[in-house]
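*Asks:* With the sequence up front, the predicted model follows.
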Amino acid sequence: MELIDQQLISRINELAHKQKTTGLTEEEKQEQTKLRQIYLQAIRGQVKQQLSRIRFVDNK
């Protein structure tokens, strides 16, 4: 599982801004896709980790 750091987020945002303004090269599109996959994988891992800690208690 990859970690989400400020550098990753900054690069994703930089590419998103460039995509909206001047467009991306094929290489940048591939990088953007890869970085987004890393980001989503990290988020999913964090959610799974949080959910694995949840314990249900039945107070009947």
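*Replies:* Nice, thanks for sending it over.
*Asks:* going forward, measure contacts between C-alpha atoms and count neighbours the same way
*Replies:* Will do.
*Asks:* where along the chain do the helices fall?
*Replies:* 6-21, 26-52 (DSSP state H).
*Asks:* how big is the angle separating the first one from helix 26-52?
*Replies:* Going by axes from the mean of the first three to the mean of the last three Cα atoms, to 10 degrees, helix 6-21 is angled at 130 degrees with respect to helix 26-52.
*Asks:* ok, second structure coming up, stack it against the first:
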Amino acid sequence: MLDILKRINQLALKKKNEGLTEIEADELNRLRKTYLQIFRGSMENLLLNTTVVDPVGADVTPKKLRTEQARIRKKAIWSS
């Protein structure tokens, strides 16, 4: 992922300073989409493994998140 980010930054700098060819612009768009997919996937993974606790110590994880966590757990148990 760091390679992708490094290349995105190189192309963005070139775009700012001198402009990009059509091929480079396409590469930049493709790399940005790939980066966002990876980022969103890791955020989703992080959230699916998160529990929200209030200062008293009670579990206040939103129902929607708990439902999705349960769905993923059930799927993992039965899928092979």
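*Replies:* Ah, there it is. Everything quoted here is computed from the prediction, not taken from an experiment.
*Asks:* follow-up on the earlier one: among the helices of the first structure, which is nearest Asp58 of the first structure?
*Replies:* With Cα to Cα, the closest approach to Asp58 of the first structure among the helices of the first structure belongs to helix 26-52: 17.5 Å.
*Asks:* Where does that closest one end up in the second structure?
*Replies:* Using TM-score structural alignment, helix 26-52 of the first structure lines up with residues 22-48 of the second structure.
*Asks:* can you tell me the mean distance of that stretch from the first structure after alignment?
*Replies:* Here stretch 22-48 of the second structure, set against the first structure after superposition, deviates by a mean of 0.4 Å using mean Cα distance after the TM-score superposition for the first structure.
*Asks:* picking up where we left off before, now the helices of the first structure as JSON lines including mean neighbour count and distance to Asp58 of the first structure?
*Replies:* Output for the helices of the first structure, formatted as JSON lines (neighbours: other Cα atoms under 10 Å; distance: least, Cα to Cα, whole Å):
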{"stretch": "helix 6-21", "mean neighbour count": "13", "distance to Asp58 of the first structure": "41"}
{"stretch": "helix 26-52", "mean neighbour count": "13", "distance to Asp58 of the first structure": "18"}
